[in-house]
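Novice: sharing a model that was predicted from the sequence below.
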Amino acid sequence: MNMDFNLSISQEQKLIMTQQMQLSVKILQLSSYELQKLVEKETQENPLLEVKYGEENKENTLDYKEIIKYLEFDNYNHSNVVRNEDEEVSPFTFISEKKSLKEYLKEQIRDLNVKDSIRIIADYIVESIDERGYFNEKLENMAKVLKIPVHMIEEALKIVQGLEPDGIGARDLKDCLKIQCRKKGMVDENLYLIIDNHLEDIAENRYNAIAKKLNINVKESQSYGDFIKTLQPKPSRGFYTGEEVNYIIPDAYIKKIDKEYYIIMNDNVTPRLTINNLYKGIINGGEDKEAVDYVKGRLDSATFLIRSIEHRKSTIYKVLEKILCIQREYFDYGEKFLKPMTLREIADSLDMHESTISRAIKDKYIYTERGTIKIKNLFTTGLTSKEGNESLSCLEVKKGIENLINEEDKNNPLSDQNISDILRGKAVNISRRTVAKYREEMGIKSSKGRKRY
């Protein structure tokens, strides 16, 4: 056996993500709300960091040149974001406090003329209602916990189910729908049979199957289905349940002033960090080497965090500049004028990687004259016309599909192939599969599911 050991040198390129690089990438893709949470955490852990908001930023500008002499830092250049400091940014929305569903139910219970014992049990049931408005607990288990007869819980549950909104306190979806039917005075036996046995058939528009099972005609079964679709499957809807976040913080405002659009970064909600001057005394003193090393480490971390936040802001600004340039007509005239635009197109024009653009727009919003818009929604692929020009965005094509479906004969709805053929006749080069994809994205059912009898 020939065993030959050789020592050789080879050169290869590797990209190693340091912790600081990972932090920079993470900060770039955070939403404003998530960034605030991160800053709160960092300021609690790093005593050198101080957070400033709004007008305070003007009085405290970080002097990087003063700090950098204490640090060994890789080159990490960022261009500054230019904004008009005199431009007043007014709050665009106010968050009103929603009334809690449970508070609303308890208010109704307080007004009822019932025994105190039943009222207490009803309150207990309300506390057990889930985010949908359903009551899922087993009555026997609750009876054991409260050490009361089951019939008392049944009585209290009946009271809760009689409250508004209709369907509250239901045991499941079928129970929820039947409670609403009873409160509307519906006594038709077929209606309750359909709820018990044919909800899936209604969802799939299988009215022939329902008609055959109940020995009624198809038009009658469809009428039952139409009524059931008017009922509320989630009675908690419209009330605060603690499960939802109902506000959005835009990263920037797009304002039109004298026929020109300006990007105003939202400094009122984006945290601006400064560094406590305490570090100078500790470093310049130099008596306690351990303290100096600790402060330098914290200073390194703080400075990188500040630069990463500025880099995030700068990148978003650059991306918005390019979007404004491409989508000027959209901002002027609306969704119909949204042009096809891809991440690669923006990335190439800014000499950045496509993944950087993707992170920069992730969960980011802008406030415009047309409302608050998710930046990601401005990116659409285009469809090639028969002439070979990529002139239509997918939003325009979706609108065309939606219009065709709205105008179709519901007794004989258009198939995906029909829609494809019609659009091709209008010089839109689109396949049946793409029609199906766009239709499903819009939540529109197939021709079978749209058929009316």
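Specialist: Perfect, I can see it now. Numbering: from 1, shown residues only.

Novice: please make it C-alpha for all contacts and neighbour counts, starting now.
Specialist: Fine.

Novice: I373 is in what secondary structure piece?
Specialist: Following DSSP states H and E, one finds I373 within strand 371-374.

Novice: got the contact list for that strand?
Specialist: Applying CA atoms under 8 Å, 6 or more residues apart in numbering, the contact partners of strand 371-374 are 250, 363-367.

Novice: in addition, the following structure is provided for comparison:
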Amino acid sequence: MNFGLNLIQEQKLIMTQEMQMSVKLLQMSAYELGQYVSKEMQENPVLEEKDLHNSKNNNNDAKDYKEIIKYLEKDDFKVKNYAVKAENEEVSPFYYIAQEKSLKDYLVEQIGELTENHEILEVCKYMVECIDAKGYLSVELPDICKELTISSEKAETALKILQSLDPEGIGARDLKECLKIQLYNLALDDDNIYKIIDEYLEVLAENKYNVIAKELKLTISEVQRYVDIIKNLEPKPSRGFFTGETVKFIVPDAYINKIQNQYFISMNEDVLPKLNINSLYKEIINNGKDEEAVEYVKEKINSAMFLIRSIEQRKNTVYRVLEDILVVQREYFDNGPQYLKPMTLKKIAINLEMHESTISRAIREKYVSVNNGKVIKIKDLFTNGIASVVGGEDISTINIKKAIKEMVDNEEQKKPLSDQIICNRLNIEGMNISRRTVAKYREDLQIKSSSKRKRF
């Protein structure tokens, strides 16, 4: 054992705070970026939205802005190679979105129209607050009785009132009760269908109609008629209502328009406000009397400059990726989804001499609007391919899935196609695919196996 001092040379990539922020901004969706910029404008007094109506002020602001940068560079403050353009663009219009009525609001409105005992109706309103995202009552009745110090009879009465409201099945405590409430409303009094729901839901899901038929002494056709009724019921009463869950707004990052057989990409400039540096802070720096204030302003200007630069870099990266996608997927934009070509992150990364992770971040939660107004997710344009036996070109997995779905849609219901038969047909059409891959794609499409698709 000995002690020594050794000199080792090695290379490391250390992510600075600015680099981390740049990566974070790149992978934000347009809506998330808008929210982030709004938050930064509130926290950073140096940032302001440009006054695009006053071109004279714009020119003066640009001049002041350059002077600030010049001053900071003299003071060894590293903000370089960035200039502000005086732009005369129209301000994007404001969109006012009405508040969406929630499921709970809808239920409370119905309760307000009832004439039952006031205390019972208050219990109903309490139960409304206990309804989960599916529309089920998420709290046990004994717990409600204990919390409100009421009898079980009052709780049962309130629950019956709640379950009589629209939408049908609301306030059920589980799936079975939800389905039975809907059957009551249909005035179905056949004991067999209620017995199937109570005792054979799991068997029904496996399509084992013969088991149900044998145990209930019914024909398979009779069982199938009952099952058809059950499958038409709504297992999630809250469907179609706003339940307070987070809503993701889709805002396109760019527009792709075809003009005279040529496609043009234009970035969505209405996503963000036009950012500028507030010229009032120039006086604080030029004055220079309060060193603490000067340092504070420098720090805030540096943060603002980095944000503006990162947003511009994000826009350029997304534009370059879209430009290359347009070259690869020209036939898709011309003729539709059936012409989508296999395209991977690696392929675009090589073309643009970028890392795959950068491409992945650049397309994350990003959307584009094409000429007909259709908004598409950029990520959906990326798909792997399977080698074609005929022609030599790879076939997109999306097209293979489409072929599988068409086969299943057109199959004979009494004798559905097995995965092996689908595999054989696809191979005849030149798609080099295995039975296991067919099963995987079928599950991706949420298509049941042939045994579960069989009609009797």
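Specialist: Good, I have the coordinates. If you're wondering where the values come from, they're calculated on a predicted model, not measured in any experiment.

Novice: overlay the chains and give the TM-score.
Specialist: The TM-score (TM-score structural alignment, normalised by the length of structure 1) is 0.90; 448 aligned residues with a CA RMSD of 3.0 Å.

Novice: picking up where we left off before, counting contacts, what elements does the helix or strand following the strand holding I373 of structure 1 pack onto?
Specialist: Of the helices and strands lying after strand 371-374 of structure 1 in sequence (DSSP H and E), the nearest is strand 382-384. Counting contacts by 3 or more CA pairs under 8 Å, 6 or more residues apart in numbering; DSSP states H and E, strand 382-384 of structure 1 is packed against strand 390-393.

Novice: who are the packing partners of the strand it packs on?
Specialist: strand 382-384.

Novice: need the contact list for the residue sitting nearest the centre point of structure 1.
Specialist: In structure 1, the residue lying closest to the centroid (CA atoms, centre = their mean) is D363, at 7.3 Å. Shown in contact with D363 of structure 1 (CA under 8 Å, 6+ apart): 29-31, 374-376.

Novice: follow-up on the earlier one: which among the contacts of strand 371-374 of structure 1 gets closest to R312 of structure 1?
Specialist: Of all the contacts of strand 371-374 of structure 1, R312 of structure 1 sits closest to K364, with 11.3 Å by CA to CA.

Novice: buried ones among the contacts of D363 of structure 1?
Specialist: Buried subset of these (neighbour count, 16 or more other CA atoms under 10 Å): 29-31, 374-376.

Novice: who's in contact with stretch 319-326 of structure 1?
Specialist: Residues from elsewhere that reach stretch 319-326 of structure 1, judged by CA under 8 Å, 6+ apart: 261, 263, 331, 339, 341, 346, 349-350, 357, 360.

Novice: by neighbour count, which of those residues wins?
Specialist: A360 (26 neighbours; other CA atoms under 10 Å).

Novice: so that one sits in a helix?
Specialist: Yes: counting by DSSP: H, G, I helix; E, B strand; the rest coil, A360 of structure 1 falls inside a helix.

Novice: which position in structure 2 aligns with it?
Specialist: Aligned counterpart of A360 of structure 1 in structure 2: A362 (TM-score structural alignment).

Novice: its match contacts Y319, doesn't it?
Specialist: No: counting by CA atoms under 8 Å, A362 of structure 2 sits too far from Y319 to count as a contact (9.4 Å).

Novice: quick revisit: and the furthest pair within the contacts of strand 371-374 of structure 1?
Specialist: Spanning the widest gap among the contacts of strand 371-374 of structure 1 are D363 and Y367, at 13.4 Å by CA to CA.

Novice: so which bit of structure 2 is the strand holding I373 of structure 1 matched to?
Specialist: Using TM-score structural alignment, strand 371-374 of structure 1 pairs with 374-377 in structure 2.

Novice: from the buried ones among the contacts of D363 of structure 1, which is closest to I121 of structure 1?
Specialist: Set against I121 of structure 1, the nearest of these by CA to CA is S31 (43.0 Å).

Novice: who's in contact with that closest one?
Specialist: By CA under 8 Å, 6+ apart, S31 of structure 1 lies in contact with 362-364.

Novice: re the thing from before, could you look up the SS state of the residue nearest to the centre of structure 1?
Specialist: Following three-state DSSP, we place D363 of structure 1 in the coil state.

Novice: can you give me the buried ones in stretch 238-253 of structure 1?
Specialist: Neighbour-count burial for stretch 238-253 of structure 1, counted by 16+ other CA under 10 Å, picks out 239-241, 248-253.

Novice: what residue of structure 1 takes the place of N410 of structure 2?
Specialist: Matched by TM-score structural alignment, N410 of structure 2 corresponds to E407 in structure 1.
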